[in-house]
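K.L.:
I need the structure of the sequence given here:
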Amino acid sequence: MSLKMYMTTVTSSRETKAQQQDIVRVLDTSGQPYETVDIAADNSLRAEMREKCGNPNALPPQLFLGDKYLGGYDEIMAAVEDGELKKFLGEN
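P.N.:
Predicted coordinates for the structure are as follows:
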């Protein structure tokens, strides 16, 4: 299964930019391959992200392992703090 991060390249929110950068740093450090999906490229991608999250107001960044919703910034950072990143990302 592939790890996918929904993100945006177009935002005026410093918080969103910082959260996306933090997650990219964590994922790059973990060594687990992932792909990014830029919801700014097409409104249908934003709708897809929100539908998959089950939240019509979800904002990026959001993480998925295949079709399984993992969570957003708070969830991945909690996994990092708890030393559970590999488990969170579905690694054995």
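K.L.:
rest of the way, CA atoms for contacts and neighbours
P.N.:
OK.
K.L.:
for the protein, which helix is longest?
P.N.:
In the chain, assigned by DSSP state H, the helix with the most residues is helix 14-30.
K.L.:
and that one, which residues are buried?
P.N.:
By 16 or more other C-alpha atoms under 10 Å, the buried positions in helix 14-30 come out as 16-17, 19-20, 23-24, 26-27.
K.L.:
Ok, stretch 78-92 next?
P.N.:
So for stretch 78-92, counting by 16+ other C-alpha under 10 Å, buried means 85, 88-89.
K.L.:
Tell me who's in contact with Glu48.
P.N.:
For Glu48, the contact set (C-alpha atoms under 8 Å, 6 or more residues apart in numbering) is empty.
K.L.:
Now show me the structure for the sequence below, then we'll compare the two:
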Amino acid sequence: MPVILFYSSVSGSLELKKNQERIMSVLTSKKIPFKAVDIAQNSEDKDLMRQKAGNPTALPPQLCNGDVYCGDFDAFENAIEMEQLEEFLKL
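P.N.:
The predicted structure is shown next:
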């Protein structure tokens, strides 16, 4: 299963946009295939993201590997810092 990145193309938050771009940049540079799912285009995708995250108020970006929830941006950054990105993404 590919890594799934839940993100939002519509946001007033500059920090959120930067976080999403950082994740996409890292995944692309490491040649990790991923599917980007824009929750702003479909409320069902937002509901799915929140269900997988186990948090009814979860905000993007959120990462999953298939049906397995990996974590949010902070967990992603921590995995990079600890050099455990592949374990974090369950690859």
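K.L.:
returning to what we had before: what sits up against the longest helix of structure 1?
P.N.:
7, 11, 33-34, 60-61, 73, 76, 86.
K.L.:
Then stretch 77-91 of structure 1?
P.N.:
Counting by C-alpha under 8 Å, 6+ apart, 3, 30, 65, 70, 76, 92 sit against stretch 77-91 of structure 1.
K.L.:
likewise stretch 38-46 of structure 1?
P.N.:
6-10, 37.
K.L.:
okay, those in a markdown table with distance to Leu45 of structure 1, secondary structure and neighbour count next?
P.N.:
Shown next, in a markdown table, are these (distance: C-alpha to C-alpha, whole Å; DSSP: H, G, I helix; E, B strand; the rest coil; neighbours: other C-alpha atoms under 10 Å):
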| residue | distance to Leu45 of structure 1 | secondary structure | neighbour count |
| --- | --- | --- | --- |
| Tyr6 | 9 | strand | 23 |
| Met7 | 10 | strand | 25 |
| Thr8 | 10 | coil | 19 |
| Thr9 | 13 | coil | 13 |
| Val10 | 13 | coil | 12 |
| Val37 | 8 | strand | 18 |
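K.L.:
which one of those is nearest Gly54 of structure 1?
P.N.:
Tyr6 (14.1 Å; C-alpha to C-alpha).
K.L.:
can you tell me which residues contact the closest one?
P.N.:
36-39, 49, 60-63.
K.L.:
still on that earlier bit, the buried residues of stretch 78-92 of structure 1 into TSV, with extra columns for secondary structure?
P.N.:
Formatted as TSV, these follow (DSSP: H, G, I helix; E, B strand; the rest coil):
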residue	secondary structure
Leu85	helix
Phe88	helix
Leu89	coil
